[in-house]
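Asks: predicted structure and sequence below. I'll ask about it afterward.
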Amino acid sequence: MEKKGLLAFFAVYLSLFPIAAFGSDGVIRIGVLNDQSSVFADSTGAGSVLAARMAAEEFGNKIGDMPIEVISADHQNKPDVGSNIARRWFDLEKVDVIVDLGNSAVALAVNEIAREKNKAIVVSAGGSTALTGKACSPNTIHWTYDTWSQSYAIGSALVKAGYPTWFFITADYTFGYNLRDETTAVVLKQGGKVLGSVRHPINSSDFSSFLLQAQSSGAKMVALANGGADTANAIKQAREFQLHKAGLGIVGLSTMITDIHALGLETTQGLFVTETFYWDLNDGTRAWSKKWGDRNNQRKPTMMQAGVYAGVLHYLKAVKALGKPDDGRQVVAKMKELKTDDPLFGQGYIRPNGRKIHDQYVFRVKSPDKSKSPWDYYELVSKTSGEESFLPLKDSGCALVH
């Protein structure tokens, strides 16, 4: 074969395969990409960056001769901004893994870029089940929760607890739709009914008309299929409208402990929430949360921030086992091979589609007189095992399963 023909052959051959990272710059570089200035900044933001750094510190900020660096950026809840940052990090700044990725639209966009660049991502705050379903990737781990797990745990528990009729107030983007649709399916399966649903734009300040529609529907449960400041605003206004005195229950399908803290127990008492982590669950969660809080104004972490710590910790264990971070698929495959074990989520494992498995909890927010100390906000309603909490693998629609 002539030289030109041989070069052409190899050009075509290489184009058939994703470009992998060749060689190493000798640094394990972790990028925390999340909302640091808007609706989800309190539940992820700088607290997630701190969590990633604490995981790196567990290894002495070094594995072998490779130092560990943690950098961060604000995606502003915009997929184009998040995508541009991810490409720059992967192409120019030699970032090996991107973590957190709150906002499902951003997470799904970066999911495809990581697949293309053969880098790893560990999603803690993005909730879309598509990440382990139709958009699943051999480069992606979905750690803390997803909309199916949130919906299943809370829907099952509350219909059984005497709330058979529901009304949804839904954020007008992918995350909100998933929460609404998947909770609806659970409610109907349990024999309940959905009496109505309304949508609102992200960063809404006025929920009065939506709450009045919910009250007039006759539903027993008002489900907030949104997150961050949107959830907080809706909860506050529901209290002002005294929906609780009309006998309506309120459930935050993605409510964080930071929302409860910001609003106070007087406003949030009786609210139902579902989480995979709570700082006061056991000795391990309490000890780590104290260390985190000592470096963050004595606050307590959200489940998303806890997920960043645990996910980065397991990522680094996989890198240590492999001896290098450069091939994202190899690292993710090793993460799936190794059993997970950390003080925040306990022992678990990762399914072939990238779904991390651990228990799910339903809590009810305490009244002020029952809270014994700062951040003592939850009483346990129910616990669902990891195997039951997440969408069955056979139903995921992920090509990696086969």
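Replies: Cool, the structure landed.

Asks: only C-alpha atoms for contact and neighbour calcs from this point on.
Replies: OK.

Asks: mind listing what the most centrally placed residue in the chain touches?
Replies: Taking Cα atoms, centre = their mean, the centroid of the chain lies closest to residue 125, which sits 2.6 Å from it. Under the criterion of Cα atoms under 8 Å, 6 or more residues apart in numbering, the neighbours of residue 125 are 44, 100-103, 144-145, 304.

Asks: ok, and here's another one to check against it:
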Amino acid sequence: MKRQLGTALLSGTALLLATMLPAAAQQGAKISNDVVRIGVITDLSGAFSDQSGRGSIAAAQMAVEDFGGKVLGKPVEVLTADHQNKVDVGSAIVREWIDAQNVDLIQDVANSGLALAVADIVRDKNRVAIFNGPSVTRLTGDKCTPNTIHYAYDAYALAKGTGAQTIKQGGDTWYFLTVDFAFGHGLEENTAKIVQENGGKVLGAVRFPLNNLDFASYVTQAQASGAKIVGLATTGMDARNAIKAASEFGLTQSGQQLAGLLLFDTDVHALGLEATQGMYLTTAFYWDRDDETRAFSRRFHERVKIMPNMGQAGVYSSTLAYLKAIEAAGTDEAGPVMEKLKSMRINDVFVKDGWVREDGRFMREMYLMQVKNPAESKYPWDYYTLRATIPAEEAFRPLSQSDCPLVRK
């Protein structure tokens, strides 16, 4: 009887201690201003609003809700703003968020020029930024910082995936339609290099101005090149207008194929399969990949009436990871949170066994997709056929080529 009573007392004490530990941990937690604030700065009104915008905001809000709305007993708030694709406007918003509203995390940043500016701001003010919208590889190169993570994708992975893998599919000659500013030049340069390294040939390129409406002459030049693959080194409305023109002029009907170097599900949805069929693209996420991605994507669709793309799914995943890192660190201070983020293995609807490399590059496998023809599509948003899975170490720029000052030489 005494032994039973002693065992019961020990069990009760253990249970009491177990229930007290979370409360004790929360009492010792350090959350600035008793609230964690996440600022989603995105494109709500411009050319990239479909691929980021309200979808990125919804993804961050879903992550906070799925986490329970609190971390270490403190509320989590999501602030939002439209950067209007202006670096000065976006930078001013981010500075005001940090200085006046004590924002802890800057999220999305769907503009490469602004992302480079934000990297400097969060480094100087010791906050965290997780980039899901921009493609610029300098974020993990010369502009890398201890306070930033480049999460969903980048220009190197898009070029490597589409360039190398399409050659394996037989597309060994290329011609580029390139938007004439740094973003397009970078996509073309990265892809051309990878095409040539893998035994392919670049037959030429033509450049067009941003927000171009008439692609007739550019498409006819691409047709005349005889290239098997016409690479679109652009995104947003320019990519859509180029694809429309290619369809109208019979480019794909004549046997050439388009490769979208930064193309999203929403672009295919807007244009339709008749215009986009056969195109190659590289992505980090496809809503219809498995039961888990379908369940998440249908929840997302209920809110914004579109299926999530890789950037938006990346916002969801990285927001969850950030909150888990705060919980593990016991604080929202940038240094300890980044340390936890760089030591975690991330498993969720967006990624399996992902991790943050020392240069801030989030590592995960990528997918080469080909757009279905109308007869192959069986239900709404059934757009892609998986052609290749690209391991993380192959998809992203190797550390040996990095000029990030954080990388050990």
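Replies: In hand now; what should we look at? Quick caveat, the model's predicted, so the values are computed rather than measured.

Asks: what's the counterpart of the residue nearest to the centre of the first structure in the second structure?
Replies: Aligned by TM-score structural alignment, residue 125 of the first structure pairs with residue 133 of the second structure.

Asks: for residue 332 of the second structure, see how far away the closest residue to its match other than its chain neighbours is.
Replies: Counting by Cα to Cα, 6 or more residues apart in numbering, residue 133 of the second structure lies nearest to residue 110, which is 3.8 Å off, once chain neighbours are set aside. As judged by Cα to Cα, to the nearest Å, residue 110 of the second structure and residue 332 of the second structure stand 24 Å apart.

Asks: now do residue 220 of the second structure
Replies: Taking Cα to Cα as the measure, residue 220 of the second structure falls 55 Å from residue 332 of the second structure.

Asks: so between those two, which is more surrounded?
Replies: Taking neighbours as other Cα atoms under 10 Å, residue 220 of the second structure and residue 332 compare with residue 332 leading, 29 against 15.

Asks: that one contacts residue 322, doesn't it?
Replies: No: assessed by Cα atoms under 8 Å, residue 332 of the second structure is found out of contact with residue 322, at 9.3 Å.

Asks: how about the strands in the stretch 51-200 of the second structure?
Replies: Secondary structure of the stretch 51-200 of the second structure (DSSP state E, counting those that start in this stretch): strands located at 70-71, 74-82, 105-108, 128-131, 148-150, 173-179.

Asks: and these as JSON lines, adding mean neighbour count and distance to residue 224 of the second structure?
Replies: Shown next, in JSON lines, are the strands of the stretch 51-200 of the second structure (neighbours: other Cα atoms under 10 Å; distance: least, Cα to Cα, whole Å):
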{"stretch": "strand 70-71", "mean neighbour count": "20", "distance to residue 224 of the second structure": "59"}
{"stretch": "strand 74-82", "mean neighbour count": "18", "distance to residue 224 of the second structure": "41"}
{"stretch": "strand 105-108", "mean neighbour count": "27", "distance to residue 224 of the second structure": "39"}
{"stretch": "strand 128-131", "mean neighbour count": "29", "distance to residue 224 of the second structure": "39"}
{"stretch": "strand 148-150", "mean neighbour count": "28", "distance to residue 224 of the second structure": "38"}
{"stretch": "strand 173-179", "mean neighbour count": "26", "distance to residue 224 of the second structure": "10"}
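
Asks: and these as CSV, adding distance to residue 377 of the second structure?
Replies: Output for the strands of the stretch 51-200 of the second structure, formatted as CSV (distance: least, Cα to Cα, whole Å):
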stretch, distance to residue 377 of the second structure
strand 70-71, 41
strand 74-82, 35
strand 105-108, 31
strand 128-131, 32
strand 148-150, 33
strand 173-179, 28
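
Asks: and those: which comes nearest residue 186 of the second structure?
Replies: strand 173-179 (9.5 Å; Cα to Cα).

Asks: what residues does residue 371 of the second structure make contact with?
Replies: The contact partners of residue 371 of the second structure, taken as Cα under 8 Å, 6+ apart, are 273, 276-280, 383-385.

Asks: repeat that for 10 Å
Replies: Shown in contact with residue 371 of the second structure (Cα atoms under 10 Å, 6 or more residues apart in numbering): 265, 268, 273, 276-281, 377, 382-386.
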